[in-house]
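In: Predicted model and sequence below, questions to follow.
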Amino acid sequence: MPVIRSMTAFATAQGTADATTWVWDIRSVNGRGLDVKVRLPDGFSTLEGEVRRKISAVCARGNITVGLRLNRAASDGVPEMDQDRLDIILGALDQIQDRAFEKGVTLGQPTAADVLAQRGVLVTRPTDDTDALIEPLTTDFDAALSAFIDMRTAEGATLHDLLTGQLNEIETLTAQAAEAAKTRTTAQKSQIDAALARIADQTLVEPDRIAQELALIAVKSDITEEIDRLGAHVAAARDLIATGGVVGRKLDFLAQEFNREANTLCSKAQDKTLTQIGLALKAVIDQMREQVQNTE
């Protein structure tokens, strides 16, 4: 069954191998297109292309951030001397001794332990093979991505229900507007007849001129086209939701069209009841647009 999906989701997956543990996290918010940001530890840049490829294969829209946190046990690795760092420390010690001699200051000679205690001289190189971690990391990323898509789909089911309910409400309000327009037309006719009677008692007005003015009033206040277009937009939106897939942009365009028709209806209302219905329409349409913004 075709479904719509939300662009908002979050998922994690954890894994371990020997003394190394990791956590994948994937999160997304709505976006006009697909924007993927990948944050990986040093040494794992080869994973980035695969991560992007897998996401692009299952997501079409959204600002998606992927992160990998890696933790190696402190005891994992072999201590090694960083020769470059050692040279820098020894050079600095020589400069200190020379400067002290120039100033007549006598300094004790540093021991090997003193030198080793300097930051960066003795480092621990991890023993695990980074390449060996690629496969389990990829497996756990696939698990996180699957959970991420499941959440997008579950959120999409909620969006489906919300949008369907809002379209039903728009349809009901549109029908009420059509009925209110009929009542308004009857009231307007009575008002115009009374106004014409008053004018006829006071001045001579050509019948053709009266007919033209009446026709102009009728055109300016007629909302038949707005009612018809609102109905057509409801049908189109329902078709999109039933079709499923990546329909967010099309629904957003329809929401703009809904709003345009509701604004025109309010401007033509000239009636308290019809104005209230138009404002209610605008409120529901605004709510619908908020949900559409999260639809992939």
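Out: Ah, there it is.

In: C-alpha from now on. contacts and neighbour counts both.
Out: Noted.

In: right, and residue 79 touches residue 125 too?
Out: Yes. Residue 79 is within contact range of residue 125, at 6.4 Å (criterion: Cα atoms under 8 Å).

In: Name the residues of stretch 289-296 that come out as buried.
Out: 289, 291-296 (16 or more other Cα atoms under 10 Å).

In: Same list (the residues you listed) but as CSV, adding distance to residue 276 and secondary structure.
Out: Output for the buried residues of stretch 289-296, formatted as CSV (distance: Cα to Cα, whole Å; DSSP: H, G, I helix; E, B strand; the rest coil):
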residue, distance to residue 276, secondary structure
289, 20, helix
291, 23, helix
292, 24, helix
293, 26, coil
294, 29, coil
295, 29, strand
296, 33, coil
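
In: with those in mind, which one is nearest to residue 29?
Out: Using Cα to Cα, residue 294 is the member of these that lies nearest residue 29, at 7.7 Å.

In: which residues of this protein fall in strands?
Out: For the chain, strands defined by DSSP state E occupy the ranges 9-17, 20-29, 34-39, 62-72, 78-81, 122-125.

In: and the first one with strand 62-72, angle?
Out: Strand 9-17 and strand 62-72 are oriented at 20 degrees to each other (axes from the mean of the first three to the mean of the last three Cα atoms, to 10 degrees).

In: Use this one as the comparison:
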Amino acid sequence: MNLQSMTGFARSAAACDGTAVAWEIKSVNGKSAEVRLRLPPGYERLEAGVRQAIQKRFVRGNFQANLTISRLAGTQAQPVVNEAFLKDLAGLAKRLQDQFGVGPATSDGLLALRGVLETPETVETEDARAALDTVVLAALEEALSSLEQARRAEGEALSKLLSGHLDVVEVLTSRVEADPSREPAAIRTRLADQVRLLLDAGIGVDEGRLAMEAALLATKADIREEIDRLKTHVASGRALLAGGGAIGRKLDFLAQEFNRESNTLCSKSNAAAVTSIGLELKAVVDQFREQVQNLE
């Protein structure tokens, strides 16, 4: 199953008996599948079906779906003059001219008044409405298919980026593991040198207690567990990417685990080389988590 990004855009168009149908659908990041619709007046009857169609295809994302309905060129009904209304207006204009001396009414002025020109509405039968609804919903499915393809294409690109980040995490983890400064023996040697400096300086300390504290610090500074967990998280991330599907939330949780281990590694480190690698690791983890936010 392929990965999907939560961002995408698609259009579709269709026609039915002189009526043009057009859909525009955009999706962005979201915690769930949230749908906002903009339908022409009179098409509210389709709202439930449109929402169901979108939420059936997609698990997460904020969706904005806009439907436009218009008459095709050459099929618009021709306007007609409301002669009775025009006659009344002309008579009123004549009386105003006679009584108050106003200028005579002009034809273009009269025709510009609301109600003089009327566009006869096309009578829509139940069969015609059902046929149009079928075309509208079919055009919606076409737009959703295009949107799904766009989200999959971006999801594939994101998968490659995330896989690359995991590779870097693995390399950095191996560098930490191979660094001689992180070995318990090396840690104890550094602590022993520091203890010797204190003793040579003539500072009064209990040598036995100091040795015990040094051993405890050496144990706390051991980052073997963090290294093992980082390796496990890398393997888990690769398995999730290989499995595909709606794994955005799982990868986000994994990114938090990566961040926790890298923070612990930096806090435990008492060697400049390991601290430097830990900071590199934190930077990669931040990039990983940022990209994960775009996945479904």
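Out: Happy to help now that I have it. No experiment lies behind these values; they were computed from the predicted model shown.

In: circling back: want to throw the buried residues of stretch 289-296 of the first structure into a markdown table with distance to residue 152 of the first structure?
Out: As requested, these are arranged in a markdown table below (distance: Cα to Cα, whole Å):
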| residue | distance to residue 152 of the first structure |
| --- | --- |
| 289 | 18 |
| 291 | 14 |
| 292 | 14 |
| 293 | 14 |
| 294 | 10 |
| 295 | 9 |
| 296 | 9 |
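
In: farthest-separated two in those residues?
Out: 289 and 296 (13.1 Å).

In: which stretches of the stretch 51-200 of the second structure form helices?
Out: 83-100, 107-111, 126-178, 184-200 (DSSP state H, counting those that start in this stretch).

In: what's the shortest one packed up against?
Out: Going back to what we said before, that points to helix 107-111 of the second structure. helix 83-100 (3 or more Cα pairs under 8 Å, 6 or more residues apart in numbering; DSSP states H and E).

In: Contacts for the helix it packs on, please.
Out: 102-105, 110, 115-116 (Cα atoms under 8 Å, 6 or more residues apart in numbering).

In: How about stretch 64-77 of the first structure?
Out: 19-29, 34-41, 124-128.

In: and what of stretch 43-59 of the first structure?
Out: Contacts for stretch 43-59 of the first structure (Cα under 8 Å, 6+ apart): 34, 36, 38, 40, 130, 134, 138, 141, 145, 149.

In: List just the nearest of those residues to residue 282 of the first structure.
Out: residue 34 (30.0 Å).

In: what's the residue nearest to that closest one when sequence neighbours are not counted in contact with, if anything?
Out: Leaving aside its sequence neighbours, residue 34 of the first structure sits nearest to residue 61 (Cα to Cα, 6 or more residues apart in numbering; 4.2 Å). Counting by Cα under 8 Å, 6+ apart, residue 61 of the first structure touches 7, 30-35, 296.

In: Show the contacting residues for residue 158 of the second structure.
Out: Counted by Cα under 8 Å, 6+ apart, residue 158 of the second structure has contacts 5, 291, 295.

In: isn't the first one right up against residue 151?
Out: Yes. Between residue 5 of the second structure and residue 151 there is a contact under Cα under 8 Å: 4.8 Å.

In: Tell me which residue lies farthest from the centre of the first structure.
Out: residue 104 (68.9 Å; Cα atoms, centre = their mean).

In: I'd like to know how far that residue sits from residue 111 of the first structure.
Out: Noted for residue 104 of the first structure: a distance of 22 Å to residue 111 of the first structure, by Cα to Cα, to the nearest Å.

In: Please apply the same query to residue 226 of the first structure.
Out: 90 Å.

In: same check, this time on residue 252 of the first structure
Out: Counting by Cα to Cα - residue 252 of the first structure and residue 111 of the first structure are separated by 72 Å.

In: Looking at the two, which is more packed in?
Out: Each of residue 252 of the first structure and residue 111 has its neighbours counted (other Cα atoms under 10 Å); residue 252 has more, 20 against 9.

In: residue contacts, the closest residue to the more buried one other than its chain neighbours?
Out: Nearest residue to residue 252 of the first structure, sequence neighbours excluded (Cα to Cα, 6+ apart): residue 292, at 6.0 Å. By Cα under 8 Å, 6+ apart, residue 292 of the first structure lies in contact with 163, 248, 251-252.

In: Check the burial of residue 235 of the second structure by counting its neighbours.
Out: By other Cα under 10 Å, 13 other residues sit near residue 235 of the second structure.

In: Also residue 75 of the second structure?
Out: Counted with other Cα under 10 Å, residue 75 of the second structure comes out at 10.

In: circling back: will you turn the strands of the first structure into CSV that also has distance to residue 202 of the first structure and mean neighbour count?
Out: As requested, the strands of the first structure are exported to CSV (distance: least, Cα to Cα, whole Å; neighbours: other Cα atoms under 10 Å):
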stretch, distance to residue 202 of the first structure, mean neighbour count
strand 9-17, 72, 18
strand 20-29, 68, 18
strand 34-39, 70, 15
strand 62-72, 68, 17
strand 78-81, 110, 12
strand 122-125, 105, 14
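
In: Distance to residue 233 of the first structure for those - can I get that in a markdown table?
Out: Shown next, in a markdown table, are the strands of the first structure (distance: least, Cα to Cα, whole Å):
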| stretch | distance to residue 233 of the first structure |
| --- | --- |
| strand 9-17 | 29 |
| strand 20-29 | 27 |
| strand 34-39 | 27 |
| strand 62-72 | 25 |
| strand 78-81 | 68 |
| strand 122-125 | 64 |
